[in-house]
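K.L.:
based on what follows, work out the 3D shape:
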Amino acid sequence: MAPSLVIYGAYGYTGELVAREAAARGLPVVLAGRDSERLARLGRALGRPWRAFPLTDPEALRAGLQDAGAVLHCAGPYVDTWRPMAEACLELRVHYLDLAGEAAVYRALAVMGLHAERAGVMLLSGAGFDVVPTDCLAAHVARRLPGAVRIAIAIDALGRLSRGTARTVMAHAGDADARELNPHQPAARRFDLGSGRLEAVQVPWPERVAVPRSTGIQDVAVYLCASQARRLLLRAVPAVAPLLALPGARALAVRLLSGGAAGPDAEARARGRSRVYAEAVDAAGARAASRLALPEGYAFTAHAAVEIAARALAGYAPPGWHTPASAYGPDLVTALPGVTLEDLPLARPASP
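P.N.:
Predicted coordinates for the structure are as follows:
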């Protein structure tokens, strides 16, 4: 029997999108999670087997991963769930993939990288919109400008969040990682992502950890293009984080961020678009910049995560801790449906 792809958290909003895409591509999927009733319903709909087991029971977790070639972990907040799954994968020599957007998860998996390399296991965080397009585009501009010392990334994609994403944002709003910006680059900038210059604010997103792994460049800043109201909200999150401990405050914040819905509906996913910009700058001031146009973020995540999982199942899974671009190169993103790349002309400083 061919090794299976275990999708844990398959009945969540993003997990179900991933599971349906994997089933449509004919991958040997096993649906997994804690809730047997929801798994049974999804299993009937997709014609795929399922296994119910909690992450808190090591014996059940190991049994649930038997015959797996790879796990696609879709159950967040990942900072609370990654460790038991990743440790079980290492023990059983199963490749581990997740959709984490928390920098702390990337740092923790990096510590396990040598162990994973010796075990022949790939540990890869960020197999979805976090961080496939940004990581790959950063690696692309670094490739265009050998000797680059600084990278800036801008993202224009903040539509409606799923409830799961909103819970992750609120669960760790006050964490140190959520407050960590790059002091060597501006707190706010303007970027042209293809339709004129947009205001953007620096955010402490996991590219700060992923891109140095992919490019070797340590000076990385990530910016989110957003309305003035959202920029003010992002800046205020660390200050108001203590208030989230008040009864009902966190649940209210989740409802406000997600609009009360599980996530964008099929029409919104089909209609939505995302854009990413990255620039690399060398010590002399030369600049290489490129832009990506992509599908809506959750739709993109389903395609990207399943493509990476398919490659891992096929044996293309370099061992150790990896990001999407370090494992599969900058061109991974342009192999995905609905993605277009535009390289802007190289800019070099004028001669004195």
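K.L.:
only C-alpha atoms for contact and neighbour calcs from this point on.
P.N.:
Fine.
K.L.:
state the distance from residue 227 to residue 238.
P.N.:
Note on residue 227: its distance to residue 238, by CA to CA, to the nearest Å, is 19 Å.
K.L.:
my bad, should have said residue 127
P.N.:
27 Å.
K.L.:
compare these two (neighbour count), which wins?
P.N.:
residue 127 (27 against 16; other CA atoms under 10 Å).
K.L.:
report how many residues lie close to residue 228.
P.N.:
Residue 228: 12 neighbours (other CA under 10 Å).
K.L.:
measure it to residue 203 for me?
P.N.:
From residue 228 to residue 203 the distance is 14 Å (CA to CA).
K.L.:
ok, now residue 79?
P.N.:
In terms of CA to CA, residue 79 sits 18 Å off from residue 203.
K.L.:
out of those two, which sits in the more crowded spot?
P.N.:
Set residue 79 next to residue 203 and count neighbours by other CA under 10 Å: residue 203 wins out with 23 against 18.
K.L.:
here is the second sequence; please produce its structure so I can put it next to the first one:
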Amino acid sequence: MALRWLIYGAYGYSGKLIAHQAKKRGYQPILAGRNEDTLEPVARHLNFQYKAFSLDSIDKVKQQLEDVDLVINCAGPFSQTAAPLIQACIDTKTHYLDITGEIDVFEYAHSMDKAAREAGIVICPGVGFDVIPTDCIAARLNAQMPEAEHLALGFDSGSRMSRGTAKTSIERLGRGGAARINGQITDVPHAWHSRWIDFGNGEKYAMTIPWGDVSTAYYTTEIPNIEVYIPASPRSVKKMRRMNWFRWVFNLRWVQAKLKKKLESQPAGPEEKERKNNPTYVWGEITDAKGNKKSMRVKVKNGYSLTAEGAVELAVHTLSQKQSGGFYTPSRLYGAKLLDQFTIQ
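P.N.:
This is a model prediction of the structure:
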């Protein structure tokens, strides 16, 4: 079948990586984004068709999707772009994927499950590093201990964040952390919990962060208590905990604007050499009511490389396999075997 799909936000850092990965695999998606002056050179370089349009009017977005079977949304912050694109995709019966890591966006996407089922389309956010590897580990651990009550996930990488990821992180600073407690997503302080963890490259001190799996891993496993960790020095953990006393400052628009402006002078994201030299170590631990534990560790490709490959793989899978409509996590859409494509021995 002809694969008619579109990458929105194709001139951003991850959007470009996904477009190049599609080209490498012999596909020709349509590239799209708000700014035609920035979009056109990217499309010309790859010899792809393009469409320049904003998301201000859902009716106009629907017109642009009339000849499209699937959209990959790469335009963050997804808190601003996911809802209009998802609504337009439902109305035009177009599958929707994105590379978000934003908890609120995952929750919104899940709330559209019934509408997606009625439209016969797949809604699957998080088809990049957020949250493919952690989601697959959660699924595999849950298969080993289906009665588990607690799930901890985490990852470690020396790779720098892209500008887009950093900007999204700034938007969350004022709210603090997040965890799932007794089935409910709950705002918690920054660095709420800390512990020593061996992610696969030696034991390191780590703290909790508001990662997307707080939302998605619950829909994959139904485990009611979920936390996500990254390495952080004891000094950094203390600093984050002190920040809790004045984190409300980061909700001020001018503070967020100032912090985001500082990022503009930084590179868009890690170059190819840095990505190749910085794989990611991913860890998971599951616990039942009796205190029995099982853990899993894998080394995978750099998060941004994984995002590019994972987004294309799930787009092709969605278009080439008959799917029932509804909300999916990556491991529910493809199966936990998806992880094997990105594992490094």
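K.L.:
for the stretch 151-300 of the first structure, which segments count as strands?
P.N.:
Using DSSP state E, counting those that start in this stretch, the strands of the stretch 151-300 of the first structure run over 188-192, 197-203, 219-225, 273-282, 287-295.
K.L.:
find me the equivalent region of the third one in the second structure.
P.N.:
To tie it back to what came earlier, the one meant is strand 219-225 of the first structure. The alignment of strand 219-225 of the first structure onto the second structure (TM-score structural alignment) spans residues 225-231.
K.L.:
burial check on residue 339 of the first structure, number of neighbours?
P.N.:
With other CA under 10 Å as criterion, residue 339 of the first structure counts 17.
K.L.:
now swap in residue 45 of the second structure and tell me
P.N.:
9.
K.L.:
any idea which helix or strand carries it?
P.N.:
Assigned by DSSP states H and E, residue 45 of the second structure belongs to helix 36-46.
K.L.:
cool, and residue 20 of the first structure?
P.N.:
Per DSSP H and E: helix 13-24 holds residue 20 of the first structure.
K.L.:
average offset between that helix and the second structure?
P.N.:
Relative to the matching residues in the second structure, helix 13-24 of the first structure has an average distance of 0.9 Å after the fit, by mean CA distance after the TM-score superposition for the first structure.
K.L.:
ok, residues contacting that helix?
P.N.:
By CA atoms under 8 Å, 6 or more residues apart in numbering, the residues outside helix 13-24 of the first structure that reach it are 7-10, 29, 31, 46, 48, 74-75, 162, 164, 262-263, 298-299, 301-303, 305-306.
K.L.:
distance from the chain centre to the helix or strand hosting residue 85 of the second structure, please.
P.N.:
Residue 85 of the second structure is located in helix 78-92, with elements delineated by DSSP H and E. Chain-centre distance of helix 78-92 of the second structure: 16 Å, with CA atoms, centre = their mean, to the nearest Å.
K.L.:
residues contacting the helix or strand following it, please?
P.N.:
Later in the chain than helix 78-92 of the second structure, the nearest helix or strand by DSSP H and E is strand 95-98. Contact with strand 95-98 of the second structure is made by 69-74, 85-86, 89, 121-128, 311, 315, 318, as judged by CA under 8 Å, 6+ apart.
K.L.:
mean per-residue distance, the very next helix or strand once past strand 95-98 of the second structure versus the first structure.
P.N.:
Proceeding N to C from strand 95-98 of the second structure, the next assigned helix or strand is helix 103-111, under DSSP H and E. Following the fit onto the first structure, the mean deviation recorded for helix 103-111 of the second structure is 0.9 Å by mean CA distance after the TM-score superposition for the first structure.
K.L.:
what's in contact with helix 103-111 of the second structure?
P.N.:
Taking CA under 8 Å, 6+ apart as the rule, helix 103-111 of the second structure contacts 78-79, 82-83, 86, 100, 123-126, 210-216, 327.
K.L.:
so what's residue 3 of the first structure up against?
P.N.:
28, 67-70, 313.
K.L.:
ok, residue 224 of the second structure next?
P.N.:
Taking CA under 8 Å, 6+ apart as the test, what residue 224 of the second structure contacts is 149-150, 180-184, 218.
K.L.:
tell me which of those persist in the first structure.
P.N.:
Contacts conserved in the first structure for these, counting by both residues aligned by TM-score structural alignment, their matches' CA atoms under 8 Å: 149-150, 218.
K.L.:
in helices only, show me these.
P.N.:
residue 218 (DSSP state H).
K.L.:
nearest residue to the residue nearest the centre of the second structure other than its sequence neighbours?
P.N.:
The centre of the second structure sits closest to residue 130, judged by CA atoms, centre = their mean, with a distance of 2.8 Å. Nearest residue to residue 130 of the second structure, sequence neighbours excluded (CA to CA, 6 or more residues apart in numbering): residue 101, at 5.1 Å.
K.L.:
do the same with residue 115 of the second structure
P.N.:
That would be residue 90: by CA to CA, 6+ apart, it lies 7.0 Å from residue 115 of the second structure.
K.L.:
trace the one you found over to the first structure, please.
P.N.:
Using TM-score structural alignment, residue 90 of the second structure sits opposite residue 90 in the first structure.
K.L.:
quick one, what contacts that match?
P.N.:
116, 119, 121.
K.L.:
just residue 294 of the second structure next, same as before
P.N.:
141, 145, 285-287.
K.L.:
biggest separation within those residues, which pair?
P.N.:
Farthest pair in those (CA to CA) is 145 and 285. Separation: 10.6 Å.
K.L.:
next, count neighbours for residue 297 of the first structure.
P.N.:
22.
K.L.:
which residue, other than its chain neighbours, is closest to it?
P.N.:
Per CA to CA, 6+ apart, closest to residue 297 of the first structure is residue 129, 5.7 Å.
K.L.:
ok, residue 51 of the second structure next?
P.N.:
Closest to residue 51 of the second structure by CA to CA, 6+ apart is residue 32, at 4.8 Å.
K.L.:
what's the answer for residue 207 of the second structure, then?
P.N.:
Per CA to CA, 6+ apart, closest to residue 207 of the second structure is residue 194, 4.3 Å.
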